[in-house]
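Build me a model from this:
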Amino acid sequence: MVLVFISSKIFTYETNKTILLESVPIQENIPLFPFTTLKLGGSARYFLSCKTQSDVHIGLDFAKEKGIPFWILGGGSNTIIPDDGYQGLIIKIDTKGIQERELGDFVQISVEAGMSWDQFVEQTIKQGLTGIECLSGIPGTVGASPIQNIGAYGQEVSNTIESVTALGPDRKIYEFSREECGFSYRNSAFKSGAFQKFIVLSVHFLLSKVEPICVKYPEVENAWSARKKERPVTQSRLEDLEEFRNLILSLRKAKSMVLDPSDPNTMSVGSYFTNPILSPESLERLMNRFQELNLNPPNLFKDADGYTKISAAWLLEQSGITKGLSYKSVGVSTKHCLALVNRGGTTRELLELEEIVRMQVQTKFGIRLEREPVLLKS
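As a prediction, the model looks like this:
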């Protein structure tokens, strides 16, 4: 952990409906549903879009002076807003910027937290870099990527992160190494560990100019092999990477996992539940349950520590949660049973459906699914 900077005091004054802090407007009573992929939830009492890191300090000073809570919002693709909104300050991170440094066969890239994740991936593909190519099409911002330790198709962002720069509760800026970030499956010290009160300002990656494309996941491997048979002519590394990105995007689009205003199934947070990680004892109980139900187990993924990951989607399907299932004005995606979608409903209805789905899996298999997105407390 490296200490970098100490912030200075900010002074404020107010107008009728917009509060101006050194020319940075804080808005009042702003609906939050447009800022999330679910398009659900009420309004924020106060709202600040931060274009610079200094703006973040301004927002924190305002929250402290008002004696109100604050919440950091990125792309809104992993956040559930309550129907009654948020009675504090929403600090939306909209900072942009990239710095690069050549290191032999690698490129060190520092990215501001507010940059679109997929735009960043697309840029690295165009540079012929590998390390995050399987993470194409994931919504959200770069700053959210280490918090959730986003992953897909055999890659996790933590494998390429060198460090994370974050603002601490003491208003000092720290740089945390990959080891200090406490990465695990869809988790980090920023999400549920010692750094929950830290605000990610920038993320520092190390990507490769020479390492091959990551083709580990069976679905990707089969689709990639089929594509290569269709075009036996050898392509350049850059052409291969661009084609591979298009393949990943097509796989995600087939499941409505790429944001598309014309596709109602994308009014979701993507995968709503994480894949359960089972201890050896839990796995043994589950295998016994499979025998009782006369079910063949799905593909299981074991890690080096003896734990096993099982598909949440498979558990849902086997528990009777079908694609297209409806509950009031929410439901299950018609393309992927792991995605709960908004069909003009409310957050309350979504949470009711969540519990219905969870209880069906728990009743049949004895496994309680964990919600992946964060529910904001009003």
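
from here on, contacts and neighbour counts on C-alpha atoms
Fine.

ranges for the strands of the stretch 51-200 of the chain?
With DSSP state E, counting those that start in this stretch as the criterion, the stretch 51-200 of the chain has strands at 70-73, 79-80, 86-93, 98-103, 106-112, 151-152, 155-156, 161-167, 172-177, 199-208.

Figure out which of those strands is closest to Gln53.
strand 199-208 (7.1 Å; CA to CA).

and the closest one, what does it pack onto?
Under the contact definition 3 or more CA pairs under 8 Å, 6 or more residues apart in numbering; DSSP states H and E, strand 199-208 sits against strand 106-112, strand 161-167.

how far does it sit from the chain's center?
15 Å (CA atoms, centre = their mean, to the nearest Å).

do the same with stretch 271-291
So, by CA atoms, centre = their mean, the centroid of stretch 271-291 is 23 Å from its chain's centroid.

how about this one, so we can line them up?
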Amino acid sequence: MTPRSDVALAEWCTMGVGGPARWFVEARTESDVCNALAWARARRAVVHVLGGGSNVVMADAGFDGLVIKVDLRGVASSPLGAREIYSAGAGEPWDPFVAVTVAGSCAGLECLSGIPGQVGGTPVQNVGAYGQDVSGCITRVHAVDRRTLQPTLFSNAACHFRYRTSAFKREGGGRYVITRVEYALERDAPPTIAYADIVNYFEQRGETSPSVGAAREATLDIRRRKGMVIEADNPANRSCGSFFVNPLVSREQYATLQANAGSAVAVPHYVVDECMVKIPAAWLIEGAGFTKGSKRGAVGISPFQAQAIVNHGGATAADVLSLAAAIKRAVLDAYAIAIVPEPVFVGFKPSAALQWLLDPDPHN
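Model (predicted):
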């Protein structure tokens, strides 16, 4: 295994920004992962593990260490009672994997169709959309411990899943390189029809008992109309998708938000539980003055939905961060709600500006 030098990272990330990696290697087996980690340890080099590149912003200076591109493949399934257990390599592209599970008439991932990235990234972020989260069906996560270079197995409980995060993102802090993920899906079960967009889609078509396949197609159609499916002719392709996490607020905060909006405006929301309500970040962003299609130099807001920051060509990571900070400030000033970025920021030097952007409770 011989890493390459000075590999342009912008080409490996959907946002299309970032400088070079000092070293870069593609890992296709668990042994490749262990060997790459050992190689970096021998040189005291820092390591970043890269998946599909759809949820990362690379620094303009690049990454002064070894980037390991995870490319472990393979999908297998086996029955377990009324469920089907799917095991997928961390390097498997996510949406084609979802298509395989739907083709097998299995429910559990259909509303996560069209999301970019790879299988290995889904437990890290606890990827979710339209009423589903992977935490609801992940049974085990296989990983390599970067400290010991030994394989490690995580149960669902050990992943410590929370809204859009997990132990791999919080406590682990990059300690584990995910190599394979197992999902338990319900065979021949109805799809999840809970989120307003999905409910309205089928109500408008008079469909009362849609199949899992129909739910997948509905999700893809909705995401396409929002410019959230990566396609060759999509002008909003150079992005991280949803740049900001939809914030969770208390019912009291939601009531205040609705009261301030007035009776003529219905604040869109999704009830998470008896205490918390989810507000669409896109609604807050537009309300704060950042409309769809607006531009700020080489970056801007997607013409399809306000939650995505787009690189129109020639943008830098600094451009992306500047716009993201302006959006966060505007939403905070308008609604007293702090929205936080979803992507991971790699290669950046610590700064007060970046810390403020990432802070879920920043000081005004």
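
thinking again about what came up before, now distance to Gly193 of structure 1 too, for the strands of the stretch 51-200 of structure 1, in a markdown table please.
Below are the strands of the stretch 51-200 of structure 1 laid out as a markdown table (distance: least, CA to CA, whole Å):
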| stretch | distance to Gly193 of structure 1 |
| --- | --- |
| strand 70-73 | 17 |
| strand 79-80 | 18 |
| strand 86-93 | 21 |
| strand 98-103 | 28 |
| strand 106-112 | 22 |
| strand 151-152 | 19 |
| strand 155-156 | 19 |
| strand 161-167 | 14 |
| strand 172-177 | 13 |
| strand 199-208 | 13 |
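
The ones you listed: which one's closest to Ser184 of structure 1?
Taking these one by one with CA to CA, strand 155-156 is closest: 9.4 Å.

Can you give me the buried ones in stretch 361-370 of structure 1?
Residues of stretch 361-370 of structure 1 classed as buried: Val361, Gln362, Lys364, Phe365, Ile367, Leu369 (neighbour count, 16 or more other CA atoms under 10 Å).

and if you look at stretch 91-99 of structure 2?
Here stretch 91-99 of structure 2 shows Gly91, Glu92, Pro93, Trp94, Asp95, Phe97, Val98, Ala99 as buried, counting by 16+ other CA under 10 Å.

Return the distance of the fourth one relative to Ala281 of structure 2.
Counting by CA to CA, to the nearest Å, the gap from Trp94 of structure 2 to Ala281 of structure 2 is 24 Å.

what does the first one give?
Gly91 of structure 2 sits at a distance of 29 Å from Ala281 of structure 2 (criterion: CA to CA).

Repeat that for the second one.
Separation of Glu92 of structure 2 from Ala281 of structure 2 (CA to CA): 29 Å.

can you give me the helices for the stretch 101-250 of structure 2?
Using DSSP state H, counting those that start in this stretch, the helices of the stretch 101-250 of structure 2 run over residues 122-125, 196-204, 212-225.

want to throw the ones you listed into TSV with distance to Asp6 of structure 2 and mean neighbour count?
Below are the helices of the stretch 101-250 of structure 2 laid out as TSV (distance: least, CA to CA, whole Å; neighbours: other CA atoms under 10 Å):
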stretch	distance to Asp6 of structure 2	mean neighbour count
helix 122-125	27	24
helix 196-204	44	14
helix 212-225	35	19
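
and of those, who's closest to Gly65 of structure 2?
helix 122-125 (21.6 Å).

Show residues contacting the closest one.
Val134, Ser135, Ile138, Val141, Cys159, Arg164, Thr165, Ser166, Ala167, Phe168, Lys169 (CA atoms under 8 Å, 6 or more residues apart in numbering).

Only the buried members of these: can you turn that into a PyMOL selection?
Selection of the buried residues among the contacts of helix 122-125 of structure 2 in PyMOL, burial being defined by 16+ other CA under 10 Å:
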select buried, resi 134+135+138+141+159+164+165+166+167+168+169
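
Can you lay out the contacts of helix 122-125 of structure 2 as a markdown table showing distance to His48 of structure 2?
What follows is the contacts of helix 122-125 of structure 2, written out as a markdown table (distance: CA to CA, whole Å):
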| residue | distance to His48 of structure 2 |
| --- | --- |
| Val134 | 23 |
| Ser135 | 24 |
| Ile138 | 24 |
| Val141 | 19 |
| Cys159 | 20 |
| Arg164 | 20 |
| Thr165 | 18 |
| Ser166 | 18 |
| Ala167 | 17 |
| Phe168 | 14 |
| Lys169 | 13 |
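
tell me which of the contacts of helix 122-125 of structure 2 is nearest to Thr219 of structure 2?
Val134 (15.7 Å).

Pull up the gap between that closest one and Asn55 of structure 2, please.
16 Å.
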